[in-house]
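Asker: structure, please.
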Amino acid sequence: MATTLQDLSTDEKSILDKINQLADQVDPLSTKIQLSDTTNLYDELLRWKTEAYRIIDQVYEQKRIHLQTIIEEHKSKQAKNNI
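Answerer: The predicted structure follows:
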């Protein structure tokens, strides 16, 4: 399955939306720190960290697939030109 630039842009927008959602969670966490409510803070930070790494892995995989597609298309064009 070849990834088109349009599909990738949609995926990237979705990923950026998720990153923005995570960024929006920083304010409530900051408020909790100021209120010294650290009971659940560690668990929330751990979940946030895990989600951030998941998103980073997702971006990496999409970029890897996109690059692989570009390389395969280039090889295909070279093969056609050599015929």
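Asker: only C-alpha atoms for contact and neighbour calcs from this point on.
Answerer: Will do.
Asker: how far off centre is the helix or strand hosting Arg54?
Answerer: In the assignment (DSSP states H and E), Arg54 maps to helix 41-82. Computed by Cα atoms, centre = their mean, to the nearest Å, the chain-centroid distance of helix 41-82 equals 8 Å.
Asker: who does it touch, helix- and strand-wise?
Answerer: helix 5-24, helix 26-34 (3 or more Cα pairs under 8 Å, 6 or more residues apart in numbering; DSSP states H and E).
Asker: here is the second sequence; please produce its structure so I can put it next to the first one:
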Amino acid sequence: MLATHDLRLVRIASTLALDAGRSRSDYEFQMLLGVREKDQTRLVADGARVRVYIPYGPDWYGWFVNRIVERPSNIRLVAHALLTSSWPTRSP
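Answerer: Sure, this is the predicted structure:
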């Protein structure tokens, strides 16, 4: 399992796993819902297993803030996801 949105790390992990004789079903990538959705779709189309993580519940905000504090560049990923994702709309 590799949880990352860094496509360079995804490529490295895929190469290492295949070089070690691992099949695609032996490992998976984990990414957040709404972040790099096109890349998630492409990975699945290429045969990779992708688990989408959805933080929810009463502690979601604390989890979110901790991720931003750990790596401030994550705010760019969040902003991009918010601005480019297709969000369901409510019909009147």
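Asker: give me the TM-score for these two chains.
Answerer: For this chain pair, the superposition-based TM-score is 0.34 by TM-score structural alignment, normalised by the length of the first structure; 42 aligned residues with a Cα RMSD of 3.4 Å.
Asker: returning to that earlier point: could you check the angle helix 26-34 makes with the helix holding Arg54 of the first structure?
Answerer: 150 degrees (axes from the mean of the first three to the mean of the last three Cα atoms, to 10 degrees).
Asker: so can I have CSV of the helices and strands packed on helix 41-82 of the first structure showing mean neighbour count?
Answerer: Formatted as CSV, those follow (neighbours: other Cα atoms under 10 Å):
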stretch, mean neighbour count
helix 5-24, 13
helix 26-34, 13
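Asker: tell me which of those helices sits nearest to His66 of the first structure.
Answerer: Of all these, helix 5-24 sits nearest to His66 of the first structure, with 7.9 Å by Cα to Cα.
Asker: identify the residues contacting that closest one?
Answerer: With contacts defined as Cα atoms under 8 Å, 6 or more residues apart in numbering, helix 5-24 of the first structure is touched by Trp48, Ala52, Ile55, Val59, Gln62, His66.
Asker: could you dump the residues you listed into TSV with neighbour count and distance to Leu5 of the first structure added?
Answerer: TSV is the format used below for these (neighbours: other Cα atoms under 10 Å; distance: Cα to Cα, whole Å):
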residue	neighbour count	distance to Leu5 of the first structure
Trp48	16	29
Ala52	16	24
Ile55	16	19
Val59	17	14
Gln62	16	11
His66	17	8
